[in-house]
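Trainee: Curious how this folds, go ahead:
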Amino acid sequence: MWSFAVLLILASGMFPLQAIIGQGASEVAWKSAYLTVFAVVVSLTVVATRGWHWQMLSCVTLTAIALWAYHFPKIGVAFMPALDEGTTLDMPVTVPRASVTQAADDLKARDALLRGFPEVESVIGKAGRADTPTDPAPLDMVESFVNFRPREYWPKRVLRFDDALRQADSVLSQLEQDGFVASAAAQDDRASLLNDAAQKALERFDEAQRELALTRYRDFEKSLGARLVRHGVERTVRRLVQSGGWKWPPGTEKAAVLEELSTPLDDELNPWLGSSPALEDVTRLVKSVVDEGTQRGFIADAVQAQELHRPILSTLISGVQEAFGAPPTTLPQDILADVVRQKHELWLEQVHDTNWDLFDHGVQAYTWYVMEELARAATQHGLIESARRGAETDAFAAAALRGQLGETPEPATVAGFVPLREQLERSFADWVFLWPRRTGPKGDLVDDEMGRVLQVPGWSNIFTQPIINRIEMLSTGVRTDIGVKVFGEDLDTIDGVCKQIEGALKPLNGARDVIAAPIMGKGYLEIDIDREAAARYGIAVEDIQNEIEMALAGRAVTFTVEKRDRFPVRVRYARAARDDVDSIKRLLVSPGGMNATPAMRTTASAMGTTTGGAVGSMAEIPTVEGDHAASPGHALTGRPLIPLSALADIRIVEGPAMIKSENGRLLNYVTLNVRGRDIVGFVDEARRVVAEKVKLPEGVHIEWSGEFEHQVRAAQTLRIVFPAVVALIFLILYLTYHDLADAALMMLTVPEALAGGAFFMYVFPKIMHGWDAPPMDFSVAVWVGFIACFGMATETGIIMLVYLREAIEKRGGLEQISSLEELRQAVIEGAVHRLRPKLLTEGVAIIAIFPMVFARGVGGEILAPMALPVLGGLLISDEVVDLFLPVRFYWVRRARWLKLHNHKPSDLPTASRPESLNAA
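Mentor: As a prediction, this is how the structure comes out:
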């Protein structure tokens, strides 16, 4: 009983108990649930323990274990496990005033940096709005789709930081021993020196390894197409020879003929076969070979020569496939399969050779880099003045700096360090391993290395994946994991609050790509007409507005009729006359608004106004003849053209690029991604931080949006599903056995299975990715696994219960059992003598789960979270069932036997008392 209690308390310390009741990642709810579990488990254990000293010992030990488990790292809460789509979507953000040319140039620069990774196969970029009416993307929104190579083609070029730090420690110890560097006074100073040097050396190491791998791959790809063309030609000729359609004349130089057949196809098919072989390309290759063979006399009948001749087994398999609807296999399809297979084999050979080159280069490069960084850091920390050979270290550090700037260091300055490097390289190569990069939301390729390399001025990085990005934008309205919607009355206030929230969220653990969407920053041309200046020149405001409209927007002056359609003919100034502010200031406006035509005067008089604008009564309407008396003299003759700058204030002002609104209110977003922790827990912490640090003005409120909203809705559903599942299992057990006690015994496997699943969720990621890896998050997929686990764990308990009940029935039931010793022997017989079929049933289920746990590829991220709770629950619950269930069953049957035979526990002999059950 005590062991069972320990198991439950340890599992409760790491499992999000509050998520079971729909409380997400609330820390307060977890504390309440944990204390409840602790109180119930300890109480039941103490009550079931005999003897006050054993009760005291159980209470003290369980309390100590509970205090220890309270500080365990907690399993996070998320909606669904993050999928690795095999493609990354780069969606950076820049200022809204970016022009088309700037956006295109920066997009090319970013894509060029992305293509500099050996893991990247292709990059496709787009800036601005797509040609669809539903795409609201402004010009400053860029999307680059990064397609990766297959995982088996990724080079092993990564040195883990722990290994890098270990080598840096060895190098520093050797430098101290040889007198190049003095020992640091404090251990903390030495650790700081090592960390800084190892980090900087590792960044240089990553860059060098990346460039070397990319060079090797590009050189290989240049020759890959020609090799595949030659292979396709050889396989085609071989198949034609096997079919009997190709006859080699005696004395023919086969190699020369194959070379002649391959050479004309190189330029045409090289790029396509090297990148992505397709059936159309191989069909052209086969046709070219057959045509050339026919012309040279090697083939008599081209149609008969292309018939496939396969072994009987292959022919039967093809016939079965065609019977089920598969298309018939042709010669080009057969050759295509050979070409694809050959391409894969060539790539694997190249990756193997590249990995060896990277290892040899990496061992040398990192050792030298860390020596340079340690020498430079020691110089900055003042550790070379008192060193015996400090002058050499100083010269070496200066030479290293010049080497990074492109200068070749003098041999004399590094001569003393070359033997030391060779010595350290040999020991380093004996134990170090290089690893490939990991992609996906939890990998280090995108968030770590790409984030460091992709630093383009004026752009903020946002990395996501295409499918999940579209889902998030459609379901939540934001393109990242989390979005904070800020609602308010005016844009300036909203922008200020967004920047405060951005500053509050950036320091949080797990926050990535925190960006307050820029509202202001778009340049607008503002023309403020000076009415007094216009009046001095005798120009009406309407005339100025008409001139601006004509120059900038154009005006429809007539229509052209083409059959049944009428099209407006718009006239506006040439681009050179309106391209910038200075050009617009030079626009000419002709006076005439205040010097109206007689027709205009008549209209004005009829309306009760003069052309000068004076308002009179209908009885007294003055008639104005000639120009207005207030018009200056120079405006009365010749109608001169006045520049627009003399009539208006013209300037560029900053304004919003896009005005967003929702439910009739203005809003803006603060977007961010979460890495290295669960989203629901991060949102709970972020809400507390924002509430503490950001004071919202009157009329402003915020809403949190993102994937966690789905988790909240799922939790509400699971709050009903979980009790329903447990109740349904109990009901089925009761209807099967018609015994509440036996059904309750079976239900005790549910918390045991829950504990086993929690242990595996915590330990399995650490086994696969290192002890620093976070536990697997509690998600809907995990919930599905636990529900299946509850049923399967109960099933294993049923098998044990069947044999225990059978052992009692063989002795005629409790009525025919004469003593508790006989009852105990019956229970032991049912538990031990039938152990083989129980283990066989359990083992088959466990083995069937293993492929799901280690599933790889797209979708494997969903299978593992579903399988882990089942596997862990079965392993733990099986052991608990085999050990605890017989004891519990004995206690239930013992109580019934005593009641049936009217015995009291005090009347029993010592051998039949409960203490003797320890033997069981």
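
Trainee: Could you use CA atoms for every contact and neighbour count after this?
Mentor: Will do.

Trainee: What's the first helix or strand after the helix or strand containing residue 821?
Mentor: Assigned by DSSP states H and E, residue 821 belongs to helix 820-832. Sequence-wise, the next helix or strand downstream of helix 820-832 (DSSP H and E) is helix 835-853.

Trainee: now that following helix against helix 820-832, angle please.
Mentor: 40 degrees (axes from the mean of the first three to the mean of the last three C-alpha atoms, to 10 degrees).

Trainee: Which secondary structure elements does helix 835-853 sit against?
Mentor: Judged by 3 or more C-alpha pairs under 8 Å, 6 or more residues apart in numbering; DSSP states H and E, the packing partners of helix 835-853 are helix 780-810, helix 860-900.

Trainee: Please enumerate residues in contact with the helix holding residue 821?
Mentor: By C-alpha atoms under 8 Å, 6 or more residues apart in numbering, the residues outside helix 820-832 that reach it are 800, 803-808, 811, 817, 882, 886, 889-890, 894, 897, 911-912, 920.

Trainee: Give me the distance between residue 716 and residue 855.
Mentor: 30 Å (C-alpha to C-alpha, to the nearest Å).

Trainee: Correction: the previous question concerned residue 36.
Mentor: 37 Å.

Trainee: Compare neighbour counts for the two and give me the winner.
Mentor: Taking other C-alpha atoms under 10 Å, residue 36 and residue 855 do not tie; residue 855 has more neighbours (15 against 11).

Trainee: so the more buried one sits right up against residue 864, yeah?
Mentor: Yes - with contacts counted by C-alpha atoms under 8 Å, residue 855 reaches residue 864, the gap being 6.7 Å.

Trainee: Helix or strand: which one has residue 534?
Mentor: Here residue 534 is assigned to helix 531-536, by DSSP H and E.

Trainee: Off-centre distance for that helix?
Mentor: 62 Å (C-alpha atoms, centre = their mean, to the nearest Å).

Trainee: Who are the packing partners of it?
Mentor: So helix 531-536, by 3+ C-alpha pairs under 8 Å, 6+ apart, packs with no helix or strand.

Trainee: Tell me the helix or strand right after it.
Mentor: Next along from helix 531-536, by DSSP H and E: helix 541-548.

Trainee: Sequence B follows; please return its structure for comparison with A:
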Amino acid sequence: MANIFWMPIQTRTEMLTTGFRSVLGIKVFGPDLGEIQKLAVQIEKELVDLPNTRSAFAERTVGGYFLDFTVNREAAARYGLRVGDVNDIVESAIGGKNITTTVEGRERYPVNARYARDFRQDIDALKRVLVATPTGAQVPIDLLADIRYKTGPPSVRSENGKLVGFVFVDITTTDIDGYVRKASQQLSQRIQYPPGYYISWAGQFQYLQAAKERLKIVIPLTLLIIFVLLYMNTKSLMKTVIVLLAVPFSLIGAFWFLYILGYNMSVAVWVGLIALAGLDAETGVVMLLYLDHAWEKFRGEDRMNNTRDLHDAVMEGAVGRVRPKIMTVCAILFGLLPIMWSPVMQAGADVMKRIAAPMIGGVVTSAILELLIYPVIYVIWRRRELPDRTEEEPSPIVPPTLVPSHRVRHHLPRIIATTLIAIGLIYGASFVWHKASARKIANSPFATQTVNDLTVKLIARAGQLQKGDNNVLIEFRDSDGQLVDVGDVNFTIDMNMPGMMMHGGGPAQKTETTGQYRTKVKADMAGNWNARISYDGPRGKGEQSFSISAK
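Mentor: Sure, this is the predicted structure:
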């Protein structure tokens, strides 16, 4: 049984793409199924307590019960029978055998014959099954074969010429690669694999690794195609390099935006980065186009004689054409921003957001850096073509057109003060909100337990545990009702079901108030959960298990 609850179509899709009915899986290879099951159960126990593990279930490769017929060749030979004659009786009389096919119009049905249930419902009845000998005598099968129950594998899996067992793993995080690294490190430290046995990660991780290998080819090929197309258009290697400088500029914003949103690297993010390279080429070409137009204009008017003329041309091509560049960037942003507002539960929203996020962050920083850095690079490049490279007077670091006016400089302190006040109000409101939430939580205990000589209160904002994410406040009080520090606190919940186990909770964090701890608990479904709270610190060690209900 799979250790997750999915819609049938989703389970089918996962099976077709990864071969597993869960997000992650571990394949245990080896020559013996019993040892494979032993290692798989050890892996299951290690992964259950690993952070971000929702559940882990090791497939039982042995333990099935079978009825085994072992033919006694010598006894069968005394009656003139062969092993195949005895096995034919086992097949036809006990298991059933198709003897003919009946035709009913356009339909055909096989006719299967075997002993009635009364003659094969237990071992004693099976021992009385008669076997016909060549002389016509009927001999009980008990005289020809040894019949007994035997344990064995319910199913046998093999891969790459070796026996294999599966461990199904379901996780709560989207960082599959990071989870696999931590899990692999823990398994390698705590489990010793006998010679000839090893494990291999499968599921979405295997699919991710295959995608990474393909991206190692796709990404360089994409950059090469962009480079060739730009070179064919500009007919200049230097111009092509200048345009492609937008790629590292954009990566700055892309990775910062991914960090702010908490997105991990995935195939969708890499697709967004590939698309971002194309957008960078577009915005870079627009900037270079206006700079070239200004350069050609000044040369046509015979005004490109010294560095001052070059600076004027760059100012006209860069600063004087800000509006069309900003419109190009805004058109890209306004087309991508609605994707980020898509509801989380909408089909495909997770993938589309991760594609659009690096494009949005990258376009913003690319546009800013292009407006600041491109003109400088262009001046350095074109300066070699001037007849007179000397400066008439030192050029200001900041172009005069960008220097704030006297009115702006007069109001600048007010603008800065207003901005700082707004930031302070935002942070203050956030602080008050968290404090108010804490007080609101403190009035809604949903469970009280006694551990040793301490009273433990579990408090939730809604007054009870809810399905989904829950912020739980834990209080420890002594016999006088005073809050006391107990050191390290751990609070977990589990729900055991046939073939699977769901897990939530983990270590609790200390708050500013002595004796109060906070933890995040995720209940994947409503119902009764087995809760466990433990502590280890100045008040000694304590542990208590109890039942709670999630609505």
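
Trainee: Tell me how they score on TM after superposing.
Mentor: The TM-score (TM-score structural alignment, normalised by the length of the second structure) is 0.59; 396 aligned residues with a C-alpha RMSD of 4.5 Å.

Trainee: Make JSON lines out of the helices and strands packed on helix 835-853 of the first structure and add mean neighbour count and distance to residue 171 of the first structure.
Mentor: Output for those, formatted as JSON lines (neighbours: other C-alpha atoms under 10 Å; distance: least, C-alpha to C-alpha, whole Å):
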{"stretch": "helix 780-810", "mean neighbour count": "21", "distance to residue 171 of the first structure": "46"}
{"stretch": "helix 860-900", "mean neighbour count": "21", "distance to residue 171 of the first structure": "40"}
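
Trainee: Residue 320 of the first structure is nearest to which of those helices?
Mentor: Minimum separation from residue 320 of the first structure across these (C-alpha to C-alpha) falls at helix 860-900, 31.0 Å.

Trainee: and the angle for the closest one with helix 780-810?
Mentor: Going by the same axes, to 10 degrees, helix 860-900 of the first structure makes 30 degrees with helix 780-810.

Trainee: just checking, what packs against helix 860-900 of the first structure?
Mentor: Using 3+ C-alpha pairs under 8 Å, 6+ apart: helix 860-900 of the first structure touches helix 740-747, helix 749-769, helix 780-810, helix 820-832, helix 835-853.

Trainee: So which of those helices is nearest residue 371 of the first structure?
Mentor: Using C-alpha to C-alpha, the nearest of these to residue 371 of the first structure is helix 749-769, at 29.3 Å.

Trainee: Now distance to residue 61 of the first structure too, for the helices and strands packed on helix 835-853 of the first structure, in TSV please.
Mentor: Below are these laid out as TSV (distance: least, C-alpha to C-alpha, whole Å):
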stretch	distance to residue 61 of the first structure
helix 780-810	28
helix 860-900	20
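
Trainee: Of those, give the one that comes closest to residue 660 of the first structure.
Mentor: Of these, nearest to residue 660 of the first structure by C-alpha to C-alpha is helix 780-810, at 33.1 Å.

Trainee: Aligned counterpart of residue 65 of the first structure in the second structure, please.
Mentor: With TM-score structural alignment as the criterion, residue 65 of the first structure has no equivalent in the second structure.

Trainee: Tell me if I'm right that residue 65 of the first structure and residue 9 touch.
Mentor: Yes - with contact defined as C-alpha under 8 Å, residue 65 of the first structure reaches residue 9; the gap is 7.5 Å.

Trainee: Neighbour count: these two, which is higher?
Mentor: Ranked by neighbour count (other C-alpha under 10 Å), residue 65 of the first structure and residue 9 place residue 9 first, with 27 against 14.

Trainee: which residues touch the more buried one?
Mentor: 37, 38, 41, 65, 66, 69.

Trainee: on that earlier part again, dump the helices and strands packed on helix 860-900 of the first structure to a markdown table, plus distance to residue 681 of the first structure.
Mentor: Shown next, in a markdown table, are these (distance: least, C-alpha to C-alpha, whole Å):
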| stretch | distance to residue 681 of the first structure |
| --- | --- |
| helix 740-747 | 31 |
| helix 749-769 | 16 |
| helix 780-810 | 15 |
| helix 820-832 | 44 |
| helix 835-853 | 25 |
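
Trainee: Ok, which of those comes nearest residue 902 of the first structure?
Mentor: Short answer: helix 820-832, nearest of those by C-alpha to C-alpha, at 13.1 Å.

Trainee: which residues of the first structure does the lengthiest helix in the second structure align to?
Mentor: The helix spanning the most residues in the second structure, taking DSSP state H as the definition, is helix 406-441. The aligned range for helix 406-441 of the second structure in the first structure is empty, by TM-score structural alignment.

Trainee: Mind checking what helix or strand follows that helix in sequence?
Mentor: By DSSP H and E, the next helix or strand past helix 406-441 of the second structure is strand 445-451.

Trainee: And the next helix-or-strand element following that next one, how far out from the chain middle?
Mentor: Later in the chain than strand 445-451 of the second structure, the nearest helix or strand by DSSP H and E is strand 454-460. With C-alpha atoms, centre = their mean as the basis, strand 454-460 of the second structure stands 34 Å off its chain's centre.

Trainee: against the first structure, where does strand 454-460 of the second structure fall?
Mentor: Under TM-score structural alignment, there's no match for strand 454-460 of the second structure.

Trainee: so which of the helices and strands packed on helix 835-853 of the first structure comes closest to residue 211 of the first structure?
Mentor: Taking those one by one with C-alpha to C-alpha, helix 860-900 is closest: 31.0 Å.

Trainee: Which residues are in contact with the closest residue to residue 274 of the first structure other than its chain neighbours?
Mentor: Distance criterion C-alpha to C-alpha, 6 or more residues apart in numbering; nearest residue to residue 274 of the first structure, sequence neighbours excluded, is residue 225 at 4.1 Å. Contact analysis of residue 225 of the first structure by C-alpha under 8 Å, 6+ apart lists 266, 269, 270, 271, 272, 273, 274, 275.
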